[in-house]
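Novice: dropping the sequence and predicted coords here.
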Amino acid sequence: MDVNFTLRLREDLQYLHVKASTVDVRRKLLKYLPTRKLNRNIDTSMIQEFLLSGSIGVTCLVALVTGLVVYWLIQKWKYNFPPGPSGLPVLGNALQMDSKKLHEQALEWSKKYGPVITVRLVDVFTYGGKDIVFGNYGPTWKIHRRLASKALRYYMQGDALEHRIHEAVKTAFDEIDTISGQFDPVEYINFIVVNIITGLCYGGKYEFKDKEVQYILETGDEFTEKLGAGTWEDIFPPLRHVYKTALFKDVEAITDQLMERFIRKKFKEAESTFSKENIRHFTDNLILARMEAEEEDGGEAAKGLDEDHLVQTLGDIFFAGIDTSRFTLRFALLHMVAFPDIQEKVQEEIDNAVGRDRLPGVGDRPNLGYTEAVLHESMRLSSVVPTGIAHVASRDTEVSGYRIPKGTNVVINHWGLHHDPNAWDDVDRFIPERYLDENGKLGPKPKSWLPFSAGTRVCLGEFVAKPELHLIFASLMQRYKWKMESGLCPDITPVGNTFQLATKPYKVIAEKRV
């Protein structure tokens, strides 16, 4: 925030403290509201009219805002926050942000203010921080994370994942083989991914066009769309306890549908039929890991973990796994249509390393380095979760010389990292070779390639997602040659919001190779 703005605000607050009436407060606050529309959703003339109305509600609101402004100034003086775009008191940058392109805005702001910037934004939905994705770092979170990781590794010990993938792609291939001409591949990619993740979490499998698959996908898409639109409760979290907007109520209702009526129901079903002698899926492994933790050290390791923690863990793995995987594969397939020479190289590598008589397996990954490099480059350019997940500073800390107070939301702009011209040569070009060593093998991960985040809060399911995505992608490339009708050009421009990016709808032709 610029110095002149801060000095003006300080003078006005001193005036209001000494002799202001409520009307004075309202008129002073109006000085800090722009007279134009800040974005397509909010007209500040409505706010101005509201402030001058003189109602009791306005008086209370103004008093609250004045107190918050004073608190905000104290925080500003106390901490050396990173620089960032100037905003309004209390509202911060909320009225400046474009929820569909915040990741792009943040990259532009970083060019002016540096790699660490301050932007005022959002709150999240969770069972009071009882999940792994949004939960605050601490002793309970570490135990929770360890149990979930242990459960996943139990599941990955055998060939269960490979078997699930092969079963799902074969069913999808049987359907695709019957299609002549162009079609939308989204339905088939969605089916493959949902079948795999459902089998991993709960066991069982779906038939093509199963109603539960459609429910999962449609409800999940609706949740992402509404959450990405942003609500007033994001700007003023206490508002949810006083008056909930229609959009916020919709998001709450969808959250209840997904977590209570689906995830918790699945958990209860697994718990009621659980047997230590017959571990069937990730949910069973999670229940087993909790039981073992309760038996260790007199149960100290499992203290503080209730059913909500386990339900939220299932929700994290299930929905995060489905959305990121299906959007990543949609981009990867579209990139292969856009770059047919690269598609041919992938298929040549698969033919040489695997052949055409069997599906690629987990054991083939070391010999499919170029295929994996192609997938990595597609993930970089698409960045389907552009700003990752917001986490909270567990204590006052320092980053690049700036003081960050405890409780501050910290976000990594993955899209910005992946599109930074200072980190990548020919940043907008599709170049798989940038991930290979001099022997043509997959080399060390570039430090600016972080689709799964990094550090203690790295994606829990990374070691499952990587082989899953690789095997599905390799199977699709092995089976078909993918292209568009003659004269059509693929549009790889992403659509979505700061929470999630996807491809525009597209149609392809699949020519059978196997």
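Specialist: That came through fine.
Novice: C-alpha from now on. contacts and neighbour counts both.
Specialist: Will do.
Novice: residue contacts, the residue most central in space within the chain?
Specialist: What sits nearest the mean C-alpha location of the chain, by CA atoms, centre = their mean, is residue 385, with 4.2 Å. Taking CA atoms under 8 Å, 6 or more residues apart in numbering as the criterion, residue 385 is in contact with 324, 414-415, 451, 498-501.
Novice: just the closest of the residues you listed to residue 125, please.
Specialist: Here the nearest of the contacts of residue 385 to residue 125, counting by CA to CA, is residue 499; it sits at 13.2 Å.
Novice: let's bring in a second model and compare:
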Amino acid sequence: MSILSNWFDGMRMTSVILDVLDIRMVLLCSAVFLLLSWVMRRSSVSNLPPGPWGWPLVGSLPSLAFATGEPHEVFMRMAGKYGPVFSLNILGQRMVVIHGYSAIREAFNNPNLNDRPELHILKNLFNGAKGIATASGETWKEQRKLSLNIFKNFGVGQARFEDQIATEADHLLEEMKLIKGDAFNPVHLFGNAVSNVISSVVLGKRYEYDDKKFQLVLASMDRSMELIGAGAAMQFLPVVNNLWFLPSIREMTSTMKYVMDFVMEVVEEHQKDCHEGESRDLMDVYLREMENKKTNNIHTNLSVLNLVILVSDLFVAGTETTANTLRWGLLFMMLHPEIQTRVQDELDAVVGRERLPQMSDRQNLPYTEAVILELQRRGNIVPLGLPHKAAEETKLMGYTIPKGCLVIANHWALNIDPELFPDPDQFNPERFLSDAGEVTKPEELIPFSTGRRICLGEQLAKMELFIFFTYLLHQFTFTKPSEEPELSLGGHLGLTLAPMPFKVCATPR
């Protein structure tokens, strides 16, 4: 019995050993295959931009994972080593990171470098529906053209839209007066005020500051932007499809879905009560255009799901960037009370105390305008923007960019380039003033990016920044609450670079 038992034990051991050897052989063969595939991919395109050596499978990921600092800081150091155009391989996805105005301008004006990669979370949530931010090709062209026409017809960014922004700015002032000079965090008020401006255009209504449902939407939107990360590059990698179990991916999916479900509800309401010839907002015009094309058998990429993503894109983009710039504005005014006083003195001299500022005053407020430009440069709220994708193999700055490659621009590095902006860490509005006291904006300052993918709402954002900023400083003086810790210029990085949370006292003037 013992002999039989020993024989079976021996056979089991032999089987285990063979299984282990088989597994090892499979792993070895797989590794060799992947290594050869990696080498072949690496050698398939000649004249790639230089970059750090990549490991098989993971590529340049270790170089980034063990580097200190935020991605835009790491990339700037790499640019110092490899040059203004360098390449990375992240888990099999080729990326090219560009630095300097010449490279950014050349890249973003190249029609072959204006696609977007697939945002996999949206693909999973809404069956690949696209708005503007993540769309490419004909879908992007059709929806961007329609959106621009709608904005033009509604006067967005034009002089006749000023009253709509001013009305919301008045609501913001009234809310701040109710606080009676006590310390408060401006996140909630600024987010609500700015979002109401774009909301009036795309959703057809504004929301009160105590609307709890809308506050949850804004909070979900903020959290999504925080989780998506700098430049959102990692979210465009195919590997994200297999990382659904990670808490951050699951939370981001949940928060994005909450925002889009909210938009879907508004779309469905519009479908029920949309009347022929009535154009209350972007949704009405979009739905009518979609039905007209379908009725006349005209091919179109317009759809209800694309509308949901489009409105969400505009809603997020129209809120996050401007609200964060205004928060940076308060922070810098508290840190530089002498600049705040000089803006207030200019406002008083030009506008007076009997009325509020208007867009027509802008040309007579050069110092105030220079302060806003310096806020955009120093706030640096979109460090890496959104990635572009090469639709075809193309040339950039003498290098070959392969088809499907992601292209990421380091806007943060551009804004602190000492050759363009001497003493870049200093907050100095006078860098944008000529000897004659006139505003001089260099072409290298591109807070709304450049090229064919330039921000759709650039003119609207400029009007918002001017009206909200001048209203705030015309009516209040901003100071740090005495019991609060020292103010910090450290940023909180998501898709945008937001100030660290702070409180402020707004004293009526």
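Specialist: Right, received. Where do you want to start? Here the structure is a predicted model, which is why all the values come from computation and not from measurement.
Novice: one step back: the contacts of residue 385 of the first structure in strands, which ones?
Specialist: Cross-referencing the contacts of residue 385 of the first structure with the strands (criterion: DSSP state E) gives residue 501 as the overlap.
Novice: which parts of the second structure are strands?
Specialist: Per DSSP E, the second structure has strands spanning 85-90, 93-98, 183-184, 388-389, 394-396, 399-401, 406-409, 476-479, 491-493, 497-499, 504-508. These are given in chain order.
Novice: can you put these in CSV and add mean neighbour count and distance to residue 25 of the second structure?
Specialist: Below are the strands of the second structure laid out as CSV (neighbours: other CA atoms under 10 Å; distance: least, CA to CA, whole Å):
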stretch, mean neighbour count, distance to residue 25 of the second structure
strand 85-90, 23, 27
strand 93-98, 23, 27
strand 183-184, 18, 64
strand 388-389, 25, 38
strand 394-396, 17, 41
strand 399-401, 20, 37
strand 406-409, 26, 35
strand 476-479, 20, 68
strand 491-493, 17, 44
strand 497-499, 24, 48
strand 504-508, 20, 64
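Novice: so which of those strands is nearest residue 228 of the second structure?
Specialist: Counting by CA to CA, residue 228 of the second structure lies closest to strand 491-493 out of the strands of the second structure; the figure is 9.7 Å.
Novice: can you name every helix or strand that the closest one contacts?
Specialist: Packing partners of strand 491-493 of the second structure (3 or more CA pairs under 8 Å, 6 or more residues apart in numbering; DSSP states H and E): strand 497-499.
Novice: where in the first structure does the strand it packs on fall?
Specialist: Counterpart in the first structure of strand 497-499 of the second structure, with TM-score structural alignment as the criterion, is residues 501-503.
Novice: picking up where we left off before, between the strands of the second structure, which gets nearest to residue 345 of the second structure?
Specialist: strand 476-479 (11.8 Å).
Novice: and the closest one, how far out from the chain middle?
Specialist: On the basis of CA atoms, centre = their mean, to the nearest Å, strand 476-479 of the second structure sits 29 Å off its chain's mean C-alpha point.
Novice: give me the contacts around that strand.
Specialist: Residues from elsewhere that reach strand 476-479 of the second structure, judged by CA under 8 Å, 6+ apart: 330, 333-334, 340, 504-509.
Novice: what about 7 Å?
Specialist: Around strand 476-479 of the second structure, the neighbours that count as contacts under CA atoms under 7 Å, 6 or more residues apart in numbering are 330, 334, 504-509.
Novice: likewise stretch 146-161 of the second structure?
Specialist: In this structure, residues lying in contact with stretch 146-161 of the second structure by CA under 7 Å, 6+ apart are 282, 459-460, 463.
Novice: list the buried residues in that stretch.
Specialist: 146-147, 150-151, 154, 156-157 (16 or more other CA atoms under 10 Å).
Novice: same question for stretch 37-55 of the second structure.
Specialist: Within stretch 37-55 of the second structure, the residues that count as buried by 16+ other CA under 10 Å are 38, 48-52, 54-55.
Novice: looking at the residues you listed, which are in helices?
Specialist: Restricting the buried residues of stretch 37-55 of the second structure to those inside helices, with DSSP state H as the criterion, leaves residue 38.
Novice: which one of the buried residues of stretch 37-55 of the second structure is nearest residue 433 of the second structure?
Specialist: Relative to residue 433 of the second structure, and with distances defined as CA to CA, the nearest of those is residue 49, at 37.9 Å.
Novice: so who does the corresponding residue of the second structure for residue 305 of the first structure touch?
Specialist: By TM-score structural alignment, residue 305 of the first structure lines up with residue 302 in the second structure. If you count contacts by CA under 7 Å, 6+ apart, residue 302 of the second structure has them with residue 290.
Novice: next, find the distance separating residue 302 of the second structure from residue 276 of the second structure.
Specialist: Look at residue 302 of the second structure and residue 276 of the second structure: by CA to CA, to the nearest Å, they are 18 Å apart.
Novice: to which residue of the second structure is residue 452 of the first structure aligned?
Specialist: Checking TM-score structural alignment: residue 452 of the first structure goes with residue 448.
Novice: roughly how far does its match sit from residue 380 of the second structure?
Specialist: From residue 448 of the second structure across to residue 380 of the second structure, the span is 11 Å (CA to CA).
Novice: higher neighbour count, those two?
Specialist: A direct count of neighbours by other CA atoms under 10 Å for residue 448 of the second structure and residue 380 places residue 380 higher, at 24 against 20.
Novice: since we're on residue 23 of the first structure, how many residues are nearby?
Specialist: A total of 16 residues lie near residue 23 of the first structure under the criterion other CA under 10 Å.
Novice: so what does the helix or strand hosting it touch, helix or strand wise?
Specialist: In the assignment (DSSP states H and E), residue 23 of the first structure maps to helix 22-30. When contacts are defined as 3 or more CA pairs under 7 Å, 6 or more residues apart in numbering; DSSP states H and E, helix 22-30 of the first structure sits against none of the other helices and strands.
Novice: which bit of the second structure covers that helix?
Specialist: Counting by TM-score structural alignment, helix 22-30 of the first structure pairs with no residue of the second structure.
Novice: stretch 466-481 of the first structure now?
Specialist: Alignment note (TM-score structural alignment): stretch 466-481 of the first structure is matched to residues 462-477 of the second structure.
Novice: how far apart are the matching stretch and its match in the first structure?
Specialist: Stretch 462-477 of the second structure, aligned to the first structure and superposed, deviates on average by 0.9 Å (mean CA distance after the TM-score superposition for the first structure).
Novice: check which residues of that stretch are buried.
Specialist: For stretch 462-477 of the second structure, the neighbour count (16+ other CA under 10 Å) marks 463-477 as buried.
Novice: which stretches in the stretch 1-150 of the second structure count as helices?
Specialist: Listed in chain order, the helices found in the stretch 1-150 of the second structure under DSSP state H, counting those that start in this stretch are 2-44, 61-65, 71-82, 101-108, 120-126, 137-153.
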